[in-house]
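Chemist: this one's sequence-less:
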């Protein structure tokens, strides 16, 4: 292997590493670490968005389950219908209490 081939190999490796570091956006990450208020702000916003998403998703899921239980309760199935009707009555009673 000649000196020129070795230099070309080192150049290719260095170029590959530089491209990988650019793809990983390490410069943006280190810049973010040097501004703690921006880091905190981004984390607060991300946490708020995650919390709102979880609340909306759970509300939709719970409403769907309650609706399905009401429909099943209306079918008057022998054993399951009574159990579902009890669950629906408990949930409706809790909603009427308004403990907040």
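Modeler: Cool, the structure landed. Computed from a predicted model, the values in this text were never measured in an experiment.

Chemist: contacts and neighbour counts: CA atoms only from here.
Modeler: Noted.

Chemist: Run a quick neighbour tally on residue 84.
Modeler: 21 (other Cα atoms under 10 Å).

Chemist: Quickly find the element holding it.
Modeler: Assigned by DSSP states H and E, residue 84 belongs to helix 78-97.

Chemist: now the helices: where do they sit in this protein?
Modeler: Along the chain, the stretches classed as helices by DSSP state H are 3-24, 26-33, 36-74, 78-97.

Chemist: If you compare the directions of the last one and helix 36-74, what angle comes out?
Modeler: With axes from the mean of the first three to the mean of the last three Cα atoms, to 10 degrees as the basis, helix 78-97 and helix 36-74 are set at 130 degrees to each other.

Chemist: most centrally placed residue in this structure?
Modeler: Taking Cα atoms, centre = their mean, the centroid of the chain lies closest to residue 50, which sits 5.8 Å from it.

Chemist: Quick one: list the elements packing against the helix holding residue 84.
Modeler: Judged by 3 or more Cα pairs under 8 Å, 6 or more residues apart in numbering; DSSP states H and E, helix 78-97 is in contact with helix 36-74.

Chemist: List the buried residues of the helix it packs on.
Modeler: Across helix 36-74, burial judged by 16 or more other Cα atoms under 10 Å covers 66, 69-70, 72-73.

Chemist: Below is structure B, check it against A:
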């Protein structure tokens, strides 16, 4: 037997093993024929639905007024948080730029000085 014949026989055997494994997997995943299996699957589905709080979510979706108010509140909080965060970051940036101007770096100092003057003029300082 040559090497190629040996490889072909080996690949055929491997294909047969894969086919058997697929048949077994299909048999395990087939629809339950026994009432006990069916009850187990329904119980498993019930537990999954309980875990994800499906009933609470459906009640939430069925109350449009509550849905609107809750989404409005979430949007308000996100907007307020974004505004506060941006203000803090820009304030820190301006403070950093002011300190950088004090170092008197030739090229950067002039550009940053102009930016600080514009910001101060806009703020009324």
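Modeler: Now that the structure is in, tell me what you want to look at. Note that the structure is a prediction, hence the values are computed from the model and not measured.

Chemist: got JSON lines for the buried residues of helix 36-74 of structure 1, with distance to residue 6 of structure 1 too?
Modeler: Listed next are the buried residues of helix 36-74 of structure 1 as JSON lines, based on distance: Cα to Cα, whole Å:
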{"residue": "66", "distance to residue 6 of structure 1": "70"}
{"residue": "69", "distance to residue 6 of structure 1": "73"}
{"residue": "70", "distance to residue 6 of structure 1": "76"}
{"residue": "72", "distance to residue 6 of structure 1": "75"}
{"residue": "73", "distance to residue 6 of structure 1": "78"}
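
Chemist: if we can go back for a sec, which residue in structure 2 lines up with the residue nearest to the centre of structure 1?
Modeler: Under the alignment (TM-score structural alignment), residue 50 of structure 1 pairs with residue 78 in structure 2.

Chemist: got a list of contacts for stretch 97-111 of structure 2?
Modeler: Here stretch 97-111 of structure 2 makes contact (Cα atoms under 8 Å, 6 or more residues apart in numbering) with 112-113, 116.

Chemist: And stretch 112-121 of structure 2, by the same measure?
Modeler: Against stretch 112-121 of structure 2 from outside (Cα under 8 Å, 6+ apart): 94, 97-98, 100-101.

Chemist: again, only using 10 Å
Modeler: For stretch 112-121 of structure 2, contacts defined as Cα atoms under 10 Å, 6 or more residues apart in numbering pick out 94-95, 97-102, 104-105, 109-110, 122-125.

Chemist: Kindly report the same for stretch 11-24 of structure 1.
Modeler: 5-10, 25-28.

Chemist: Return the members of the residues you listed classed as buried.
Modeler: Applying 16+ other Cα under 10 Å to the contacts of stretch 11-24 of structure 1 flags nothing as buried.

Chemist: Stretch 95-105 of structure 2 corresponds to what range in structure 1?
Modeler: Stretch 95-105 of structure 2 maps onto residues 67-77 of structure 1, going by TM-score structural alignment.

Chemist: should've said stretch 58-67 of structure 2
Modeler: Mapped onto structure 1 using TM-score structural alignment, stretch 58-67 of structure 2 covers residues 30-39.
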